[in-house]
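predicted coordinates and the sequence they were generated for:
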Amino acid sequence: MAIQPLSIIRPATGQMTIESGVQPTPYEAQQSFGNFLKAAMNDVNKKQIESDKMTQKLVLGGDVELHDVMIAAQKASIALNATMEVRNKVVEAYQEIIRMPV
């Protein structure tokens, strides 16, 4: 069994970098970050839906292997846990900023 490369991780599209000499406006940066978060949430949702479908097929006696169902469930679980950890860090950073004296 060959190990597949991480093709899921791809650079965000439409980003302007400092190396190119063009800095995005705050609005563009906000939109880019928002689009990135939306894409990440959609990816987590797809993994959850795929896991649910494979589990349903297994329960109904469909043509699916148990190990494939378990792998899909673990992928969905890891994606959700990573998303929750990122959310926790963002909330923690926000709370830290709020506590800063002006």
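Sure thing, it's come through.

all contacts plus neighbour counts: C-alpha atoms, from now on.
Will do.

contacting residues around residue 30?
With C-alpha atoms under 8 Å, 6 or more residues apart in numbering as the criterion, no residue contacts residue 30.

host element of it?
helix 26-59 (DSSP states H and E).

just the buried positions in that helix, please.
Across helix 26-59, burial judged by 16 or more other C-alpha atoms under 10 Å covers 32, 43-44, 47-48, 50-52, 54-55, 58.

can you name the two of these that sit furthest apart?
Maximum pairwise distance in the buried residues of helix 26-59, criterion C-alpha to C-alpha, is 39.2 Å, between 32 and 58.

residue closest to the middle of the protein?
residue 40 (3.4 Å; C-alpha atoms, centre = their mean).

residue contacts, that residue?
Residue 40 sits next to no residue when contact means C-alpha under 8 Å, 6+ apart.

A further structure is provided below for comparison with the first:
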Amino acid sequence: MSLESIASIANVSMVDPAFGSMAAAQQQAGFSQMVSKGLGEVNQKLLSTQTDLQQLAVGDVQNLHQVMINLEEARMSFQLLMQVRNRVLEAYQDVMKMSV
């Protein structure tokens, strides 16, 4: 056992209860930031794919394979986003059905 692990245990035992609630708020903010970042990335992929498709329609595309790969990546990321949303909604509905 190292001194660092002992020091971290000592720090945990001295945690203020108010600090614990502040840590929970930071975790919630971290989760909301993570969700916002994920939504932004999916949106960015969809917008870049839309631009690629417009260039394809005009005939201004140098690499058709890369356009199709980008299109498929955007489609898969959107499907993943929808599946995560569906699972979160199902979990929320299950929690709301529970009796207290």
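In hand now; what should we look at? All figures in this text were calculated on a predicted structure; none of them were measured in a lab.

re earlier: alignment lookup: the residue nearest to the centre of the first structure to the second structure.
Alignment note (TM-score structural alignment): residue 40 of the first structure maps to residue 38 of the second structure.

where's its match relative to residue 68 of the second structure, distance?
22 Å (C-alpha to C-alpha, to the nearest Å).

how about residue 49 of the second structure?
9 Å.

over to residue 26 of the second structure?
40 Å.

before we move on, what about residue 6 of the second structure?
With C-alpha to C-alpha as the criterion, residue 6 of the second structure and residue 68 of the second structure are 54 Å apart.

with neighbour numbers in mind, choose between the two.
Neighbours were counted for residue 6 of the second structure and for residue 68 using other C-alpha atoms under 10 Å; residue 68 has more, 14 against 11.

so which strand or helix has that one?
If you go by DSSP H and E, residue 68 of the second structure is part of helix 64-97.

what residues of that helix count as buried?
For helix 64-97 of the second structure, by 16+ other C-alpha under 10 Å, it's 67, 70-71, 73-75, 77-78, 81.

so where in the first structure does it end up aligned?
The aligned range for helix 64-97 of the second structure in the first structure is 66-99, by TM-score structural alignment.

now the matching stretch, how far from the centre of its chain.
Here stretch 66-99 of the first structure is found 8 Å from its chain centre; the criterion is C-alpha atoms, centre = their mean, to the nearest Å.

now that stretch on the second structure. Mean distance?
Superposing on the second structure and averaging over aligned pairs (mean C-alpha distance after the TM-score superposition for the first structure), stretch 66-99 of the first structure comes out at 0.5 Å.

trace residue 25 of the second structure over to the first structure, please.
Matched to the first structure by TM-score structural alignment, residue 25 of the second structure sits across from residue 27.

please report how far its match lies from residue 50 of the first structure.
34 Å.

got it, and residue 22 of the first structure?
According to C-alpha to C-alpha, residue 22 of the first structure and residue 50 of the first structure sit 40 Å apart.

for residue 60 of the first structure, same thing?
Distance, residue 60 of the first structure to residue 50 of the first structure, by C-alpha to C-alpha: 15 Å.

one more: residue 97 of the first structure?
Distance, residue 97 of the first structure to residue 50 of the first structure, using C-alpha to C-alpha: 38 Å.
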